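J.: let me see the structure of the following:
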Amino acid sequence: MGRIIDAALATATVFGAQYLGREVSPVEDGSTRRWYHHLNKPGFSPPAPVYAIVWTLLDGLLAWSGYRLLRAESSFKRTLALSLWAICVAGVAGFPFAVFRKRRLDAGLAICIGLVVTSGASICTAKKVDQCAAKLQIPFFVWLTFAVFVQEEVWRRN
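T.: Below you'll find the model as predicted:
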């Protein structure tokens, strides 16, 4: 594929997952906002504006990583790296569905843990295809690891 198409595909995939996650979760619904607001969250849980800033950065890095993987020479390793990358991106949409639509804190924790594992595998696999693509995924992995601690505390307290 061409550079523009690869860039558009990677970007649309990542930001499409974010859009889908927002569309399937009733975040703007008053009862969901009240429910989430009343959850007992740990003191180290970031405020809402931090999530927006961090996720914008992470989405950009994930899109760039996906673009680099798409530009790599076609191989089994590349296909595996792209598959794991895509699973990570899909998990981004799955979390708000589980937590906000279904109000399942346990499922949210399971998704976070699964994403840490998948993200780690994605980084290891991408490293064999494109070192830069792998490095671009590290902040996502770090954030997910932190998210597991936050989500575990939210789940345990509620």
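
J.: C-alpha from now on. contacts and neighbour counts both.
T.: Noted.

J.: residue 14 and residue 44, how far apart?
T.: Applying C-alpha to C-alpha, to the nearest Å, the value for residue 14 to residue 44 is 27 Å.

J.: oh, that last question was meant for residue 143, not what I typed.
T.: 13 Å.

J.: and the two? Which one has more around it.
T.: residue 143 (14 against 10; other C-alpha atoms under 10 Å).

J.: what helix or strand is that one on?
T.: helix 138-157 (DSSP states H and E).

J.: buried residues in that helix?
T.: By 16 or more other C-alpha atoms under 10 Å, the buried positions in helix 138-157 come out as 138, 140-141, 144-155.

J.: tell me what that helix is packed against?
T.: Using 3 or more C-alpha pairs under 8 Å, 6 or more residues apart in numbering; DSSP states H and E, the elements in contact with helix 138-157 are helix 48-71, helix 105-127.

J.: for residue 37, find the nearest of those.
T.: helix 48-71 (10.9 Å; C-alpha to C-alpha).

J.: return the set of buried residues in stretch 120-129.
T.: 120-123, 125-127, 129.

J.: with residue 17 as the reference, measure out to residue 59.
T.: According to C-alpha to C-alpha, residue 59 and residue 17 sit 10 Å apart.

J.: the structure of the following sequence is requested for comparison with the preceding one:
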Amino acid sequence: MSVLSVNGRVDKGRLVKELLIPVVGGMVTGMLATRNAKEKYRKLKQPDFAPPSWVFPVVWTGLYATMGLANYRVSMKKKPTAAAESLYDIQLGLNFLWSFLFFKWNLRGTALAEIGLLLGMITLTTYQYYQKDKIAGRLMLPYIAWVSYALRLNYSMWKLNK
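T.: Model prediction:
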């Protein structure tokens, strides 16, 4: 069984669209919101568990692809739900907003509150996806894990750089 096949078929056009929206959206957000982010990140006081800056684009590209694949799988179901679609759109918007809050506008406390909300929305999205398609729900689990880690990192950087 292929992860790309839903109900015995693959819709290549829809698959490409659902993959490109978060991946390209993340790239554009990165270019707009995180200009000079490597230097800003390096200058911040960081906790011992902070990764090097090159880790972020690598991890996020993979996460954007898996969330796009999860969304594709749910959208291919016979009865996609408006709740799942809305939650996905909201969490994706919050995801993109966080980079502006943390890097562009230096609002680390606001970014911390926002990432908490983001984690809640991802969790709700994952639950909805799992109800519709077990594979789609499982595809969202690395995203939950990474954003949980990012929340802890955001909190630590906020505390260390007040």
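
J.: before we move on, back to that, list of residues touching the helix holding residue 143 of structure 1?
T.: 39-42, 44-45, 58, 62, 105-106, 108-109, 112-113, 115-116, 119-120, 123 (C-alpha atoms under 8 Å, 6 or more residues apart in numbering).

J.: what of stretch 118-130 of structure 2?
T.: Contacts of stretch 118-130 of structure 2 (C-alpha under 8 Å, 6+ apart): 70-71, 74, 83-84, 87-88, 90-91, 94-95, 136-138, 140-141, 143-144, 147-148.

J.: what's the average distance for that stretch when superposed on structure 1?
T.: With mean C-alpha distance after the TM-score superposition for structure 1, stretch 118-130 of structure 2 departs from structure 1 by a mean of 0.8 Å once superposed.

J.: residue range in structure 1 corresponding to that stretch, please.
T.: Using TM-score structural alignment, stretch 118-130 of structure 2 lines up with residues 115-127 of structure 1.

J.: helix/strand/coil for the residue nearest to the spatial centre of structure 2?
T.: Central residue of structure 2 (C-alpha atoms, centre = their mean): residue 95, 5.4 Å from the mean position. Under the three-state scheme (DSSP: H, G, I helix; E, B strand; the rest coil), residue 95 of structure 2 adopts helix.

J.: what does it align to in structure 1?
T.: In structure 1, residue 95 of structure 2 lands on residue 92 (TM-score structural alignment).

J.: show me which of the buried residues of helix 138-157 of structure 1 is closest to residue 97 of structure 1.
T.: Out of the buried residues of helix 138-157 of structure 1, the member with the shortest distance to residue 97 of structure 1 (by C-alpha to C-alpha) is residue 151, at 14.5 Å.

J.: just give me the match in structure 2 for that closest one.
T.: With TM-score structural alignment as the criterion, residue 151 of structure 1 matches residue 154.

J.: and the gap between that match and residue 102 of structure 2?
T.: Distance from residue 154 of structure 2 to residue 102 of structure 2, by C-alpha to C-alpha: 8 Å.

J.: any shared contact partners between those two?
T.: Joint contacts of residue 154 of structure 2 and residue 102 (C-alpha under 8 Å, 6+ apart) are 108, 111.

J.: the helices and strands packed on helix 138-157 of structure 1: which one's closest to residue 5 of structure 1?
T.: Using C-alpha to C-alpha, those put helix 48-71 closest to residue 5 of structure 1, at 9.3 Å.

J.: what's the closest one packed up against?
T.: Here helix 48-71 of structure 1 touches helix 3-24, helix 76-96, helix 131-136, helix 138-157, going by 3+ C-alpha pairs under 8 Å, 6+ apart.
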